[in-house]
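Enquirer: Below is the sequence, then the predicted model.
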Amino acid sequence: MSEKRLSLSPARFLSARRRHRSAGLVVLLFGLLAVGSAYAAFAPDNAVADNSPQSQQIEEGKKLFAVGCASCHGLNAEGGSNGEGKMAGPSLIGVGAAAVDFQVGTGRMPAMQTGSQVPRKTPSYTEAEIEALAAYVASLAPGPAVPGQESYDVSKATDEQIVRGGELFRTNCTACHNFAGRGGALPNGKYAPSLMGVSEKHIYEAMLTGPQQMPVFSDQVMTPQDKRDIIAYVKSLQEQKDPGGFGLGRLGPVSEGLWGWLVGIGLLVCVAVWIGAKGVKAKGAKAE
């Protein structure tokens, strides 16, 4: 009998015992062994990826986000409320690294207090910390990336490009920022900020991401070259001098006319009244 069993082929041996009550356990053990082997084969590659510089930067950004941003935007950047049913901070999933670089790089975020609009101020984070925050938010979902220097470098812009940028600026931007880029009022206590002192990088990011009330000028709406021409024009405005001494906000004849009437003519009227009063006193003194 034993010789007969030994003479069986492996296939017949397994076929004869496929209905054995331990067969399921054996199959399960073989399956676990196969899964474990596959995991051991792929685990080293994953471990290397997790220790890459980009992964470490994202992890650092996540820690910074949890401390400085999660109270308004949620622990996972999903957005948060102030406990009264009102939104404390919008979701940042999908806004991209460029939006974070602009908001944090201009000091608008983190906001000191809520209001109709968050003003520009001195940044609270270093360049390395801003890059880490941007990398973390970018890892959550696809969005506009931080532009490279070649995208906004206008150091070699020609006069023709500056003129063309001025035309684009007057068509798309002056309604809010005024023709001199000095900003202007908007409804409900909001305003378009002045572009004086704003870096080329942040101007490009603002057009790319549309912060606060500003519309988004994507590459499909406004080409990268159009954006560079506008930046070149804005830089020319920033470098422009005021030959008259005071720019008066460069708001045009209205501000200049008000200054002339209220200050210039006002002073002349005061001098005329003073001279008249002095003359009356002098005549009265002679009469006595």
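Expert: Yep, it's here.
Enquirer: make it CA atoms for all contacts and neighbour counts henceforth
Expert: Noted.
Enquirer: Would you mind listing the buried residues in stretch 167-184?
Expert: 168-170, 173-174, 176-184 (16 or more other C-alpha atoms under 10 Å).
Enquirer: Check stretch 251-266 too.
Expert: Buried positions in stretch 251-266, judged by neighbour count with 16+ other C-alpha under 10 Å: residue 251.
Enquirer: how near is residue 278 to residue 272?
Expert: From residue 278 across to residue 272, the span is 10 Å (C-alpha to C-alpha, to the nearest Å).
Enquirer: residues touching the nearest residue to residue 182 once chain neighbours are set aside, list them.
Expert: In space, residue 182 comes closest to residue 194 once its chain neighbours are excluded; the distance is 4.2 Å by C-alpha to C-alpha, 6 or more residues apart in numbering. By C-alpha atoms under 8 Å, 6 or more residues apart in numbering, residue 194 lies in contact with 177, 181, 182, 183, 184.
Enquirer: How much space separates the last one from residue 190?
Expert: In this view, residue 184 and residue 190 are 9 Å apart by C-alpha to C-alpha.
Enquirer: circling back to that earlier point, determine which two of the contacts of residue 194 are furthest apart.
Expert: 181 and 184 (8.7 Å; C-alpha to C-alpha).
Enquirer: so where does residue 162 fall, helix or strand?
Expert: Using DSSP states H and E, residue 162 sits in helix 159-172.
Enquirer: Now do stretch 57-77: distance from first to last residue.
Expert: Taking C-alpha to C-alpha as the criterion, the two ends of stretch 57-77 lie 17 Å apart.
Enquirer: mind listing what's buried in it?
Expert: Neighbour counts over stretch 57-77 (16+ other C-alpha under 10 Å) mark 57-65, 69-74, 76-77 as buried.
Enquirer: okay, pairing it with this:
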Amino acid sequence: MTRITAWRRHPLARYAVLILALSLVGMVYAAFVQAGKPADAALAAGKVDDVAAGRSLFVQHCSSCHGMNAQGTTTAPTLVGAGAAAVDFQMSTGRMPAANPGAQAPRKPPAPWVDETTTRQVAAYVQSLGGGPQVPGAEQVDPATGDAGKGGELFRANCIQCHNWVGAGGALTQGKYAPNLNEASPTQIYEAMVTGPQAMPVFNDSTITPEEKRSMIAYITQVRAQKDPGGFGLGRIGPVTEGLVAWIVGLTALALAAIWITAKKRQKS
């Protein structure tokens, strides 16, 4: 007992107790974090094995532009922190791998080696490099659970400047353009909002909540299924094509009317 009392009165005793307490707190915290938060790669891919397979595919098909470790090059940006959602969007829409670098990668059929499995694997690898937005679940993008009316208000406030009021798309500057949304799936629309591909800004959850995103998806999928009351939508581009058609048809009608009236007068004389 005397030895314990003497040890407690030693000048270094308080420091030893402090170090021991900090070590215990660190160990307990680490245990809780590992138990409650699986690796981002596992969350993105469904199984950790996908990361290794994804890296192999990445090195084979993507590293020539993005670098061996996805650090980016002068040709393509870094993918560290891009997230699985960005990979899923780019690969599922055929924009990546890009055949010819340009102002903007167009939507096209996916490459022959790209399917649901390989896309998931590459997405898992990219997610493991530094987190980022993950692929949304089916319940997050279900149009049936969204409010199309509210979604229309949000779409008109944030998107029609580029995508047109029905998502028909439009031209931007420097050779870029807002793509047509008619072919985009609900998942791809959600992924585009959270990742901001190419010229599109990022709409994170603090800007537009997940519920509001789902309502916007409901509006987009509903309005593109509507039939045009006039019978011909003229591409749904808006007043540009409508004005052009009105101008051409109107001028043609006036010219024909003038010719007809002149011909009638000549016959009478």
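Expert: Sure, I can see it. Small disclaimer: the values here were computed from a predicted structure and weren't measured.
Enquirer: before we move on, the earlier item: quick one: the helix or strand following the helix holding residue 162 of the first structure aligns where in the second structure?
Expert: Tracing the chain C-terminally past helix 159-172 of the first structure and defining elements by DSSP H and E, one meets helix 174-177 next. Counting by TM-score structural alignment, helix 174-177 of the first structure lines up with residues 160-163 of the second structure.
Enquirer: which residues sit against the matching stretch?
Expert: When contacts are defined by C-alpha under 8 Å, 6+ apart, stretch 160-163 of the second structure is touched by residues 166, 167, 169, 170, 171, 172, 177, 178, 179, 180, 181.
Enquirer: cool, and stretch 59-77 of the first structure?
Expert: With C-alpha under 8 Å, 6+ apart as the contact definition, stretch 59-77 of the first structure has outside contacts at 79-82, 88-93, 110, 129, 131-137.
Enquirer: So which residue is smack in the middle of the first structure?
Expert: Closest to where the C-alpha atoms of the first structure average out (C-alpha atoms, centre = their mean) is residue 99, at 2.3 Å.
Enquirer: Surely that one touches residue 212?
Expert: No - the criterion here is C-alpha atoms under 8 Å, and residue 99 of the first structure misses it with residue 212 at 10.7 Å.
Enquirer: Against residue 189 of the second structure, how distant is whatever residue of the second structure lines up with the residue nearest to residue 182 of the first structure?
Expert: Counting by TM-score structural alignment, residue 194 of the first structure corresponds to residue 180 in the second structure. Distance, residue 180 of the second structure to residue 189 of the second structure, using C-alpha to C-alpha: 11 Å.
Enquirer: hey, where'd the helices end up in the stretch 1-150 of the first structure?
Expert: For the stretch 1-150 of the first structure, helices defined by DSSP state H, counting those that start in this stretch occupy the ranges 2-6, 10-16, 23-50, 53-68, 70-73, 96-105, 127-140, 149-152.
Enquirer: which bit of the second structure covers the second one?
Expert: Yep, that's helix 10-16 of the first structure we're talking about. Going by TM-score structural alignment: helix 10-16 of the first structure matches no residues.
Enquirer: from the chain's centre, how far out does that helix sit?
Expert: Centroid separation for helix 10-16 of the first structure versus its chain: 68 Å, with C-alpha atoms, centre = their mean, to the nearest Å.
Enquirer: quick one: contacts for the equivalent of residue 151 of the second structure over in the first structure?
Expert: Per TM-score structural alignment, the equivalent position to residue 151 of the second structure in the first structure is residue 165. Residue 165 of the first structure makes contact with 226, 227, 228, 229, 230, 231, 232, 233 under the criterion C-alpha under 8 Å, 6+ apart.
Enquirer: just to revisit the earlier point, ranking the helices of the stretch 1-150 of the first structure by burial, who's on top?
Expert: With neighbours taken as mean count of other C-alpha atoms under 10 Å, the helices of the stretch 1-150 of the first structure reach their highest mean count in helix 96-105, at a mean of 25.
Enquirer: what's the average distance of it to the second structure?
Expert: Here the mean offset of helix 96-105 of the first structure against the second structure after fitting is 0.4 Å, by mean C-alpha distance after the TM-score superposition for the first structure.
Enquirer: Report all helices and strands that that helix contacts.
Expert: When contacts are defined as 3 or more C-alpha pairs under 8 Å, 6 or more residues apart in numbering; DSSP states H and E, helix 96-105 of the first structure sits against helix 127-140, helix 200-209.
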